[in-house]
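Undergrad: Following is a predicted model, sequence given first.
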Amino acid sequence: MQYIPASLLEITVSLDGSGDYTSIQSAIDAIPPDREYPTTIYIQAGIYNEKLHIEKPYVRLIGNSDQPTVITYNDYARKTFPDGSLYHTFYSYTVFVGSDDFSVEHVTFINTAGAGEQVGQALAVYVDSDRAVFRHCRFIGQQDTLFTGPLPPQPIDRGTFGGPREGAPRRKQRQYYKHCYIEGNVDFIFGSATAVFEQCEIFARKRALLSQVSVNPEATEQSSIHGWLTAASTPEDVKYGYVFIDCQLTSDAPAHSFYLGRPWRNYAKVAFVRCDIGEHIHPEGWHNWNKTEAESSVIYKEYGNQGAGASREQRVSWSSLLDRTEVEEYTVARILAGEDSWLPEAGS
């Protein structure tokens, strides 16, 4: 067996200069390309103002479990490059993860760009990775906080998506989030991956709504909606999209002002299993994004939920309740197995 020096297996980053590097990106850049074994980067507590790009395989980031380890940046979709072109959504990330077998613990990811028409989408994390694991992490933003790749086949409103994975082959990707906190308002968990969120808190934050001044009754009714938790674009041939297991759905927004999700693309798949759902969730539960054709293809499921927003009495007819036999298929092991029988390592 090849001997691997500890210095190649573990790296420490500290803002005060006491570690191997003072920035996270410099530590990542120091990892040899195409490495076939894990490299652990220990990140000491502090606020790291960095826009990270990670494409080295088997990277493991570990933050400080006692004091916050924060990675923050403020790019946004309406920002322009020197040539005047827009960043659009997929250049706005604080952290981009484009390598497989990535894992991270005890790190907070923030996009501080804010909200509003002059900002638009602003990703905290863009995860285009298979077998990615996040534990005890925090994702904080407003619109489009967490993107779980891959990209859909093509954009709806322009010729290209832009961003680091424009034109890349689409792969079936699996991601696991446990004991995480995810905050945002508009479509703030979105994308095409199969992803399990287990024992996470999904916090829907209220937002200023300019349309509240409208005198149009229909517009006024719509103005009461602050956002949507999910916007899945699950491929048609993939069985599972987003599955939330034993999660808490919390908010500072008014009652009935959020939907559980809406389909970014047809065939979107989302399930909430044994979750505590707050009163901020609209009684109808799900929105069709004004695409009636999507109603016949989406798979929106619920099972064993509780809380003020869990009642299914007024749920839309095109969502459904899992029965006891079906819910046995909604386990971490079965959802994430894939063709290689992957199961995230046991951990709190």
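TA: Arrived safely, thanks for sending.
Undergrad: drop to CA atoms for contacts and neighbour counts, all remaining ones
TA: Fine.
Undergrad: ok, A337 to S320 distance?
TA: Distance of A337 to S320, given as C-alpha to C-alpha, to the nearest Å: 24 Å.
Undergrad: mind listing the strands for the stretch 101-250 of the chain?
TA: Using DSSP state E, counting those that start in this stretch, the strands found in the stretch 101-250 of the chain span residues 103-105, 108-111, 125-127, 132-135, 138-140, 146-148, 174-178, 181-184, 186-191, 194-198, 201-204, 227-232, 242-245, 248-251.
Undergrad: Ok, which of the ones you listed comes nearest G63?
TA: The closest of these to G63 is strand 103-105. By C-alpha to C-alpha, the value is 6.1 Å.
Undergrad: Not counting its own residues, what contacts the closest one?
TA: Outside strand 103-105, the residues that touch it by C-alpha atoms under 8 Å, 6 or more residues apart in numbering are 58-63, 132-137.
Undergrad: And the helices in the stretch 1-150 of the chain, which stretches?
TA: Under the criterion DSSP state H, counting those that start in this stretch, helices of the stretch 1-150 of the chain are mapped to 6-9, 24-29.
Undergrad: Looking at those, which one is packed in the most?
TA: Ranked by mean neighbour count, the helices of the stretch 1-150 of the chain are led by helix 24-29 with a mean of 17 (mean count of other C-alpha atoms under 10 Å).
Undergrad: Check what contacts that helix and list those residues.
TA: Residues outside helix 24-29 that contact it (C-alpha under 8 Å, 6+ apart): 11-13, 20-21, 41, 43, 48, 50, 52-54, 56.
Undergrad: Please compare the first structure with the one that follows:
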Amino acid sequence: MKYLLLLGLNLLMAITSVAKQKYDFVVAQNGSGNFKTVQEAINAVPDFRKKITTIFIKNGTYREKLTLPTSKTLVTFIGEDVKKTILTFDDSAQKKNQFGEELGTTGSASFYIFANDFTAENITFANSAGPVGQAVAVRIDGDRVFFQNCRFLGNQDTLYTYGENSRQYYKNCYIEGTVDFIFGWSTAFFEDCQIFCKQTGFVTAAATMEGAKFGYVFKNCTITGSAIENSFYLGRPWRPHAQTVFIQCQLGKQINPEGWHNWDKPKAEKLAFYAEYQNTGPGANPETRVKWSKQLTDEEAKEYTREKVLGDWTPGTLYTAPPR
């Protein structure tokens, strides 16, 4: 009996030791971790650390307006449960600051990601302001940002892919919203994601820079929602050179047969690149799409792999800059 007790104690100590080694910091609202708030954990990360700092966030709703500064590189968030680990705030564009000025779209964000090499798993990111206009859940400036099994909740302007030179990868994520709820300048690859359309609106509003090789690419994603039939467009061009491509996606009845909208910008019809390839479902109607959109050939579709879109960055690995 004594031997079994000793064996059990040693096993427990070993498990505890491994758990401690796995995470650098633990955030828990009940005080059982290193910090009670997520921002405190971010602040504790050494500036420009050369190794990954892993922050484990226990279940709870953390009502915080968060900022990950440029100096906090190589940070990884891991949530305990994607539906129970929630980072949220309720600012909106029309809300006033202490000087009586409107926050604006950028100022409404619940979480600002300025640093490079940020990763998040099993976390819900939300803006809980409700249907009050622009209200951003996450704004991303940094390069090489990877979200896996995460949720993004909001209405208008939920996910702001802001950085002009930012590459982002979304794997097995859930993103919901109404008007332009995935928008911005960045290059972003969405794979095996669920895109949920609420009310009426536009899934994307890309602002791709002129000369950029890629904008948004959706691969093997499902477009569904609570919106009525034909009430959503796949995208409209926030900036004239917008690029958005849907490849082998399941498109629900919410998608309008025309597919794409020019945002009352006739010039954008010549400059924007909106394309599809082998989409299925009631919302996939190649024959009714606007004439200025494109159906890719087999050969053209080969250019839209994750490797080609993201370049020299492989998500989930430590990035090594190419030699000069």
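TA: Structure received. Since this is a predicted model, take the numbers as computed values, not measurements.
Undergrad: follow-up on the earlier one: quick check, nearest of the contacts of strand 103-105 of the first structure to P344 of the first structure?
TA: Looking across those and measuring by C-alpha to C-alpha, the closest to P344 of the first structure is V133, at 7.2 Å.
Undergrad: aligned partner of the closest one in the second structure?
TA: Taking TM-score structural alignment, the alignment pairs V133 of the first structure with F146 from the second structure.
Undergrad: next one: A271 of the first structure
TA: Counting by TM-score structural alignment, A271 of the first structure lines up with V245 in the second structure.
Undergrad: Next, that match: secondary structure please.
TA: Per DSSP: H, G, I helix; E, B strand; the rest coil, the secondary structure class of V245 of the second structure is strand.
Undergrad: so who does it touch?
TA: 216-218, 274-276.
Undergrad: Neighbour count and distance to L6 of the second structure added to those, as CSV?
TA: Listed next are the contacts of V245 of the second structure as CSV, based on neighbours: other C-alpha atoms under 10 Å; distance: C-alpha to C-alpha, whole Å:
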residue, neighbour count, distance to L6 of the second structure
Y216, 28, 56
V217, 23, 55
F218, 23, 53
Y274, 27, 65
A275, 19, 64
E276, 22, 62
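Undergrad: still on that earlier bit, L74 of the second structure versus the match of V133 of the first structure, what's the distance?
TA: 11 Å.
Undergrad: any residues in contact with both of those two?
TA: Common contacts of F146 of the second structure and L74 (C-alpha under 8 Å, 6+ apart): 117-119.
Undergrad: Not counting its neighbours along the chain, what's nearest the corresponding residue of the first structure for L66 of the second structure?
TA: Under the alignment (TM-score structural alignment), L66 of the second structure pairs with L52 of the first structure. Once flanking residues are discounted, L52 of the first structure sits nearest to V95: 4.6 Å by C-alpha to C-alpha, 6 or more residues apart in numbering.
Undergrad: Aligned counterpart of the one you found in the second structure, please.
TA: In the second structure, V95 of the first structure lands on F111 (TM-score structural alignment).
Undergrad: Could I get the contacting residues of F188 of the first structure?
TA: Counted by C-alpha under 8 Å, 6+ apart, F188 of the first structure has contacts 141-147, 228-231.
Undergrad: again, but for T280 of the second structure
TA: By C-alpha under 8 Å, 6+ apart, T280 of the second structure lies in contact with 248-251.
Undergrad: Go through these and name the one nearest G130 of the second structure.
TA: L251 (25.7 Å).
Undergrad: got the shared contacts of F146 and L74 of the second structure as CSV, with neighbour count columns?
TA: As requested, the shared contacts of F146 and L74 of the second structure are arranged in CSV below (neighbours: other C-alpha atoms under 10 Å):
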residue, neighbour count
D117, 24
F118, 24
T119, 21
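Undergrad: Let me know the closest of these to P257 of the second structure.
TA: Nearest to P257 of the second structure among these: T119, at 36.1 Å, using C-alpha to C-alpha.
Undergrad: What separation do you get for that closest one and C221 of the second structure?
TA: Separation of T119 of the second structure from C221 of the second structure (C-alpha to C-alpha) stands at 20 Å.
Undergrad: Surely the match of V95 of the first structure touches P69?
TA: No - with contact defined as C-alpha atoms under 8 Å, F111 of the second structure does not reach P69; the gap is 10.8 Å.
Undergrad: Who has more neighbours out of these two?
TA: When neighbours are counted by other C-alpha atoms under 10 Å, F111 comes out ahead of the other of F111 of the second structure and P69, with 22 against 16.
Undergrad: who's in contact with that one?
TA: 65-68, 125, 137-139.
Undergrad: How about N172 of the second structure?
TA: By C-alpha under 8 Å, 6+ apart, the neighbours of N172 of the second structure are 148-150, 191-194.
Undergrad: Looking at neighbours, which among these is most surrounded?
TA: The most crowded member of those, judged by other C-alpha under 10 Å, is C150 (25 neighbours).
Undergrad: just checking, it touches E176?
TA: No - using C-alpha under 8 Å, C150 of the second structure is not in contact with E176; the gap is 11.6 Å.
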